[in-house]
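> got a predicted structure here, sequence first:
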Amino acid sequence: MQTENVANYITNWLKDYANKAGVNGFVVGVSGGIDSAVTSTLCARTGMDVLCIDMPIHQAESHVSRANEHIEQLKKRFKNVRSVRVDLTPVFEEFKTEVTLEGNQTIVDLSLANTRARLRMTTLYYHAGIYKLLVAGTGNKVEDFGVGFYTKYGDGGVDLSPIADLLKSEVYQLGEFLKVPTSIMEAAPSDGLFGDARSDEAQLGASYPELEWAMAMSEAGKTIKDFKDRELEVFSIYKSFNSANKHKMVAIPVCKIPENIK
């Protein structure tokens, strides 16, 4: 990948889109992970107003410290970057008092994890409205179009997606070029939605390099009959997530009423 050219292209694309939309800049939720670090840095390079928001909800300390390190570094490098911390833990806890928490614990925990993402989306759009900003998405190609590893109307609720055509490995290449803090570059990817430091790989059952391979094989028309052993396991994991999360990747179905009965 021509890293510098790609970085410049995305930066110019962001600036052009924002200017045409008549907004002041971008708001980015910063989690302490590589995707949000790269996205916020690309936004900062536009010279437009960039608001980075840290939104902890019972967050693992390692995530909080990495997010703060990145934000402080970014503000030192770019005068157009500012930040705010919105502790959503009390909001999340209050929400839990008003909903049913009974039933299958795994399903309840997953629903609550998705609620965290949706509370953060609401927070980003609140600030976007106040300051006339666009919500910049932080999803990469594997997450957004491969396994659908994001929350619908949570971190999937954005105005534009600057890195969604880049594989995770390519995001890391950009991260190195953009001087993202080493702590973030070396940290295991994690969505941070369960209040601990569990990795994406632990949740998905495969690493991002493996999922990138599976995505390429799927796009090449390969099927499970073409693989065995670990390759078969990884390919099956990819296809299972891709199928189950297809509803996130396609347009919302609309019931079209026939003209003769309208």
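That came through, no problem.

> please make it C-alpha for all contacts and neighbour counts, starting now.
Noted.

> buried sites along stretch 85-103?
88, 92 (16 or more other CA atoms under 10 Å).

> ugh, wrong one, stretch 184-200
Going by 16+ other CA under 10 Å, stretch 184-200 has these buried residues: 184-185, 189-195, 197-200.

> just the strands in the stretch 1-150 of the chain please.
Across the stretch 1-150 of the chain, reading from the start of the chain, the strands by DSSP state E, counting those that start in this stretch fall at 25-29, 49-54, 81-85, 133-135.

> below is structure B, check it against A:
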Amino acid sequence: MQTQKVIDHIVNWLKDYAEKANVKGYVLGVSGGVDSGVVSTLCAMTGLDVLLLEMPIRQKEDQSSRARDHIEDLKKRFPNVKGETVNLTPVFESFETTVQDHAEGKQSNNLALANTRSRFRMVTLYYFGQLHSLLVCGTGNKVEDFGIGFYTKYGDGGVDVSPIADLYKTEVYKLAGALDLIESIKNAIPTDGLWDAERTDEDQIGATYPELEKIQKEYGTKAVEDYEGRDKEVFMIFDRMHKASKHKMVPIPICDIPEEWRQN
């Protein structure tokens, strides 16, 4: 991959989009992972206003410290960058207490609450975005956004722009190496940070990003019977998650009303 050309292209795309939208710049959440580390740096390179939010919800200390260290590093390198920590734990725990009586015995309760964390962060980003005339910038990569749908609908999927959504995770790591990110970010193990117990992306998905990328690049041209061994296992994981998440990747269905029915 021609890394520098990709970097310059994304930076120019972000700058051009914001200027055409007549906004001052971008706001985005920093999680302590490589995706948000890369995207926040690319936004900073536009020279536009950039607001980085760390939004802990019962977060593991290593995740929070990586996020804070990255924000401080970018603030030193780019005068257009500002950072804030918005502790959403009290908001989340108040909501959790309010709804817990309605979820007793529900097996999906934990997943619903995990997705709620992501949606609280989305609401927070849009609040600050509107406050400061900034667009909400997404941090999802190609496998997450268009492969297995590994994001929360109207959570981290609720954004105005997605600058790295056409890059595979391995390509994002290549950008991270070229952008001089702090070592803890470049080496961070991918995790969505939505659970009290530590769960890496691989733990939840059952496959690594390189394994998933291989299948995604061939998806639609090969069937399950074309694979064997580990590749077959990963294909079945990818196929199941892709089909289950299809509703996230297409426009909201609209019930069309026949025009003749509108006539009196």
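Structure received. This one's a predicted model, so the numbers in the text were calculated from it and none came from an experiment.

> and of the buried residues of stretch 184-200 of the first structure, the nearest to residue 225 of the first structure?
Using CA to CA, residue 200 is the member of those that sits closest to residue 225 of the first structure, with 26.8 Å.

> and the aligned partner of the closest one in the second structure, how far is that from residue 192 of the second structure?
Applying TM-score structural alignment, one finds that residue 200 of the first structure aligns to residue 201 in the second structure. Using CA to CA, to the nearest Å, one obtains 7 Å as the distance from residue 201 of the second structure to residue 192 of the second structure.

> what number of residues lie near residue 225 of the second structure?
As a burial measure, the neighbour count of residue 225 of the second structure was computed by other CA atoms under 10 Å and equals 8.

> OK, contacts around it?
Residues near residue 225 of the second structure by CA atoms under 8 Å, 6 or more residues apart in numbering: residue 232.

> before we move on, what about residue 227 of the second structure?
Neighbour list for residue 227 of the second structure: residue 235 [criterion: CA under 8 Å, 6+ apart].

> and it, what's its match in the first structure?
For residue 227 of the second structure, the aligned position in the first structure is occupied by residue 227, per TM-score structural alignment.

> how much space separates its match from residue 236 of the first structure?
Summarising the geometry, the distance separating residue 227 of the first structure from residue 236 of the first structure, computed by CA to CA, is 10 Å.

> try residue 113 of the first structure
Applying CA to CA, the value for residue 113 of the first structure to residue 236 of the first structure is 25 Å.

> ranges for the helices of the stretch 1-150 of the first structure?
3-21, 34-44, 61-77, 89-97, 105-131, 141 (DSSP state H, counting those that start in this stretch).

> dump those into TSV; add distance to residue 55 of the first structure as well.
What follows is the helices of the stretch 1-150 of the first structure, written out as TSV (distance: least, CA to CA, whole Å):
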stretch	distance to residue 55 of the first structure
helix 3-21	23
helix 34-44	13
helix 61-77	9
helix 89-97	9
helix 105-131	7
helix 141	24
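
> where's the closest residue to residue 196 of the second structure other than its chain neighbours relative to residue 75 of the second structure, distance?
Using CA to CA, 6 or more residues apart in numbering and skipping residues adjacent in sequence, the residue nearest residue 196 of the second structure is residue 58, 6.7 Å away. Counting by CA to CA, the gap between residue 58 of the second structure and residue 75 of the second structure amounts to 25 Å.
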